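Participant: Pasting the sequence and the predicted model now:
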Amino acid sequence: MPIRFTLNGKPVEAEPAASDMPLLYLLREEPFALNGPRFGCGLAQCGACTVLIDGRAVRSCSYPAEAVEGQAVMTLEGLGTAANPHPLQAAFHAEGAGQCGYCTNGMIMQSADLLSQNRRPSEDEIKEALAQNLCRCGGHNRMVAAVRRAAAQMAG
């Protein structure tokens, strides 16, 4: 049975291959073929697959695709474009916060959730928000700096 939802601001319809198909698989496969959310652990523990559902960060590897019926899903691709990046995307680039890049999707999407709730987070609040997202490269300090930079830009 097809599900209808909004993906990156556009109404879409898709039929999951199986009733228990994770949202991550639906997003990465046809017809969407998105590359932002990544498969990391498959257990909702690393954060590489993070997307926003109705504005809140969700691990898409463990979220059933069928559950997005009627909801708004935002992926990294929906935040901004190369020509007009979201302040977080621009700040991560400016701070060199994506060393290997595998965790970058999750870090940015988790940060977008944080900044939607707290426009001026402290360094400790940023670290707490990103604590459950894994980065094996050790780029956390640059990521915190990027979130601070984006927060300052977004606050005006």
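Facilitator: Thanks, I have it. For clarity, every value in this text was computed on a predicted model and none was experimentally measured. Numbers count the residues shown, from 1 in each chain.

Participant: contacts, neighbours, all on C-alpha from now
Facilitator: Will do.

Participant: Quick check: buried residues in stretch 140-153?
Facilitator: With burial defined by 16 or more other C-alpha atoms under 10 Å, the residues of stretch 140-153 counted as buried are His140, Arg142, Met143, Val144, Ala145, Ala146, Val147, Arg148, Arg149, Ala150, Ala151.

Participant: ok, structure two:
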Amino acid sequence: MSYPTRSLSTHMRGASGSASTASQSPALMARIEEKKAELEHLKELRDLSAAVAAQMEALEKKVSTLSDGTEAIATVMGNWHNVLRAINMASAKFAAPPGDAAAEDEPSEPLPQTLVRIPTEHAPALQAQAEAVGEAAAAEDESTAST
């Protein structure tokens, strides 16, 4: 893109001498049009940059939530060995071998109720609900990724 080498003051003097502003130099008009087009492109770039910034902020919030959830899962998983050890200790205390002489002298005590109860009657409904939520989240992630 080359620009006229003539100075603006000499160009303006030549234009001021004419009777009409419509007879301005075609080079000057072309440059004005170029600058208008450049301004439009800059405005479009600004709008697109603002949209990208908003999407990045939304992504940052989602990643932060994911990070917090991961930490919570790690804490739960880290505590499972303690839970299982406590269950094992409680079960071992009440389970005595049947041939033990000390156990025959004492009246037999019934074993305690189950320490961990996992309801299974609602499992299919809960699993279907969890899958539906997972599919909805995946569809939302795809829609935000495509925009």
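Facilitator: The structure has been received and is ready for your questions. Bear in mind that the values here come from a model prediction, so they are computed numbers and not experimental data.

Participant: Mind checking the TM-score on these two?
Facilitator: Once superposed, chain against chain, the TM-score is 0.20 (TM-score structural alignment, normalised by the length of the second structure); 46 aligned residues with a C-alpha RMSD of 4.6 Å.

Participant: one step back: now secondary structure and distance to Gln110 of the first structure too, for the buried residues of stretch 140-153 of the first structure, in TSV please.
Facilitator: Converted to TSV, these look like this (DSSP: H, G, I helix; E, B strand; the rest coil; distance: C-alpha to C-alpha, whole Å):
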residue	secondary structure	distance to Gln110 of the first structure
His140	helix	13
Arg142	helix	15
Met143	helix	11
Val144	helix	12
Ala145	helix	15
Ala146	helix	13
Val147	helix	10
Arg148	helix	14
Arg149	helix	15
Ala150	helix	13
Ala151	helix	13
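
Participant: ok, those vs Leu52 of the first structure, which is closest?
Facilitator: Leu52 of the first structure lies nearest to Val147 out of these, by C-alpha to C-alpha, at 16.9 Å.

Participant: who's in contact with that closest one?
Facilitator: Going by C-alpha atoms under 8 Å, 6 or more residues apart in numbering, Val147 of the first structure touches Leu88, Ala91, Phe92, Ser111, Ile126.

Participant: Quick check on the residues you listed: which are buried?
Facilitator: Among the contacts of Val147 of the first structure, those buried by neighbour count (16+ other C-alpha under 10 Å) are Leu88, Ala91, Phe92, Ser111, Ile126.

Participant: circling back: closest to Leu115 of the first structure out of the buried residues of stretch 140-153 of the first structure?
Facilitator: The closest of those, once distances to Leu115 of the first structure are taken by C-alpha to C-alpha, is Ala151, at 6.8 Å.

Participant: That closest one touches Ser116, doesn't it?
Facilitator: No: when contacts are counted by C-alpha atoms under 8 Å, Ala151 of the first structure is not listed as touching Ser116 (9.8 Å).

Participant: Ile52 of the first structure belongs to a helix, doesn't it?
Facilitator: You called it Ile, but residue 52 of the first structure is Leu. No: if the criterion is DSSP: H, G, I helix; E, B strand; the rest coil, then Leu52 of the first structure is strand and not within a helix.

Participant: Surely it and Ser111 touch.
Facilitator: No: assessed by C-alpha under 8 Å, Leu52 of the first structure is found out of contact with Ser111, at 10.5 Å.
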